[in-house]
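A.B. asks: Coordinates for the following, if possible.
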Amino acid sequence: MNNIIFEHPLNEKMRTWLRVEFLLNQLNRHCQFDQNNALIFFHALSELLEIIERNDVKGDLIKELESQKQKLILWLTFDGVDYDLLNNLIYQFDYFLAQFNLITRLGQPLKDDRFITAIRQRLTIPGGCCSFDLPLFHLWLKIPQERRNIQVENWLQHLSILDKSLTCYMQLIRQMGEFKPFICSNNFFQETNGDVNLIRIRVSLDKNVYPQVSGHMSRYSIRFLPLDTCDNVNSDSIEFELACC
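C.D. replies: Okay, the predicted model is just below:
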């Protein structure tokens, strides 16, 4: 059966992590580009830098890594756990924390880069990256691919520690939630939980519905809406799976 997983954050920090993760994935997926799709990369880069500038991404992520590390250390005291896996994760978190401590301001070299800044300024204008707006960018897209790839790789290196640490952190968070089957009756499902950061909803693609989630960390509700407004959702019972992370 083909399923789709929807993820919904239940607090502001998780909302930020999901957005940063999404933009990092966009950068990695579109880091080798030509003049036809270059703006996908620079749009993602600009939006990521905007999030970093508006939020204390470095400080907040350091706190999250420290918190998860302490939980992992506590798990070492339990019998039957995978000690090698836990020690490996603790080692990784220590490495990430040490690397963050070497950085004064996350992404600062990218913010100071005059080439990137020129493009970011024009991205706010509809159609503002035409060749007459950014002749420097137009010329740069004509240089050999190998030279551009090296420069892009150098840019991404400044975000490497953010990418690696957030990937590890989000993988751990997602693994904390086990999918369990539920039925949404009368197209309404409500759950009361403790400290939940993220819910993951798995539903069959055949149902052609998506979830509408409202609530917060301790209580939330789910309704399912059809992709096409002309379709009717079977409000009697919609089977789905839910993981609370």
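A.B. asks: going forward, measure contacts and count neighbours with C-alpha atoms only.
C.D. replies: Will do.
A.B. asks: And the helices in this structure, which stretches?
C.D. replies: 12-29, 38-54, 57-75, 83-101, 108-112, 114-123, 135-140, 145-157, 160-175 (DSSP state H).
A.B. asks: could you give the angle of the second one to helix 57-75?
C.D. replies: An angle of 80 degrees separates the directions of helix 38-54 and helix 57-75 when computed by axes from the mean of the first three to the mean of the last three C-alpha atoms, to 10 degrees.
A.B. asks: now the other sequence, so there's something to compare against:
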Amino acid sequence: MITFEYPLNERIRTLLRLEDLFARIAHTLRGESPIDHHVTLTAIFEMLEVASRSEFKVDLLQELERQRQSLLAFRDNPDISEEALSGALYEIEQATAGLLSVSGKIGHYLRENDWLMGIRSRAAIPGGACQFDLPAYYHWQNRDVEARRRDLEGWIRPMLPIRDGLAIVLRLLRASGRPEMQTACRGNYQLTMGGRPIQMVRVRVQLGAQAVPEISANKYVLNVRFMRPDTISRPRQCENDVEFELTLCNL
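C.D. replies: Reported below is the predicted structural model:
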């Protein structure tokens, strides 16, 4: 199965983008080549751009507090595991404390590093990070792999509370919906939302179905149109019925 996620507001869209960037960093940081670590650094620059809104940290803290209050309402509920509930509350408290420890604007220490900002401005130009453009960066790329990794880890470490906080919010969001099997007749599916507050739509399709969902939604209607993943000619809509799993998520 392959899962497609569609956020319905800017807050969730930002969290999903940051989650993807953190995953990319975690993967390439384990690599040893200069190219791996160049990708890591450019992902850090992208993350800096995505999380640069001054209210982002406040939004994330508010979301964590809202989840904490929701979980507290389940205290003394015999159907809820007290151990699991206490564990979830502890995670939220730790993530909140980590975010509160982040002083100033997110990534301000990176913006104050002229060497890194020089790389960032050149890396935004196609092919702009070549060795003749950035000889000092080229020298850094040829350092010992562990030395490069230590530098990268030092630049990433202050942002890890962001990663921990968004991971909790997205995990709870994904778990909030109940998956249901649906059928898109000749590739089309429509659902009346009736004003229900939904933050994210998840669509799961069998990989062998050769169908890619194009999703649009608001508080009134959800539309899913399945297209054939044709990378050679112009994509066209599926002509057959498509079975898929639909989950509507809201915290």
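A.B. asks: Let me have the helices of structure 1 in JSON lines, extended by distance to residue 222 of structure 1 and mean neighbour count.
C.D. replies: Shown next, in JSON lines, are those (distance: least, C-alpha to C-alpha, whole Å; neighbours: other C-alpha atoms under 10 Å):
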{"stretch": "helix 12-29", "distance to residue 222 of structure 1": "17", "mean neighbour count": "16"}
{"stretch": "helix 38-54", "distance to residue 222 of structure 1": "28", "mean neighbour count": "17"}
{"stretch": "helix 57-75", "distance to residue 222 of structure 1": "27", "mean neighbour count": "16"}
{"stretch": "helix 83-101", "distance to residue 222 of structure 1": "34", "mean neighbour count": "15"}
{"stretch": "helix 108-112", "distance to residue 222 of structure 1": "40", "mean neighbour count": "14"}
{"stretch": "helix 114-123", "distance to residue 222 of structure 1": "36", "mean neighbour count": "15"}
{"stretch": "helix 135-140", "distance to residue 222 of structure 1": "46", "mean neighbour count": "14"}
{"stretch": "helix 145-157", "distance to residue 222 of structure 1": "38", "mean neighbour count": "14"}
{"stretch": "helix 160-175", "distance to residue 222 of structure 1": "19", "mean neighbour count": "16"}
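A.B. asks: Dump these to CSV, plus distance to residue 207 of structure 1.
C.D. replies: Listed next are the helices of structure 1 as CSV, based on distance: least, C-alpha to C-alpha, whole Å:
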stretch, distance to residue 207 of structure 1
helix 12-29, 25
helix 38-54, 32
helix 57-75, 36
helix 83-101, 38
helix 108-112, 44
helix 114-123, 38
helix 135-140, 45
helix 145-157, 39
helix 160-175, 24
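A.B. asks: if we compare those, which one ends up closest to residue 221 of structure 1?
C.D. replies: Across the helices of structure 1, residue 221 of structure 1 has its closest neighbour in helix 12-29 (17.3 Å, C-alpha to C-alpha).
A.B. asks: can you give me how far that closest one is from the chain middle?
C.D. replies: How far helix 12-29 of structure 1 lies from its chain's middle: 3 Å, per C-alpha atoms, centre = their mean, to the nearest Å.
A.B. asks: ok, back up a step: so which of the helices of structure 1 comes closest to residue 219 of structure 1?
C.D. replies: helix 12-29 (15.2 Å).
A.B. asks: residues in structure 2 matched by that closest one, start to end?
C.D. replies: Alignment of helix 12-29 of structure 1 against structure 2: residues 10-27, by TM-score structural alignment.
A.B. asks: mean shift between the matching stretch and structure 1?
C.D. replies: Averaged over the aligned pairs, stretch 10-27 of structure 2 sits 0.8 Å from structure 1 after superposition, using mean C-alpha distance after the TM-score superposition for structure 1.
A.B. asks: Which residues does that stretch contact?
C.D. replies: 7, 39-40, 43-44, 46-47, 50-51, 59, 163, 166-167, 170, 199-200 (C-alpha atoms under 8 Å, 6 or more residues apart in numbering).
A.B. asks: what two of these are the furthest from one another?
C.D. replies: Pairwise over those, using C-alpha to C-alpha, the maximum falls at 39 and 199, 30.6 Å.
A.B. asks: can I assume residue 85 of structure 2 is in contact with residue 71?
C.D. replies: Yes. Here residue 85 of structure 2 reaches residue 71: they are 7.1 Å apart, a contact under C-alpha atoms under 8 Å.
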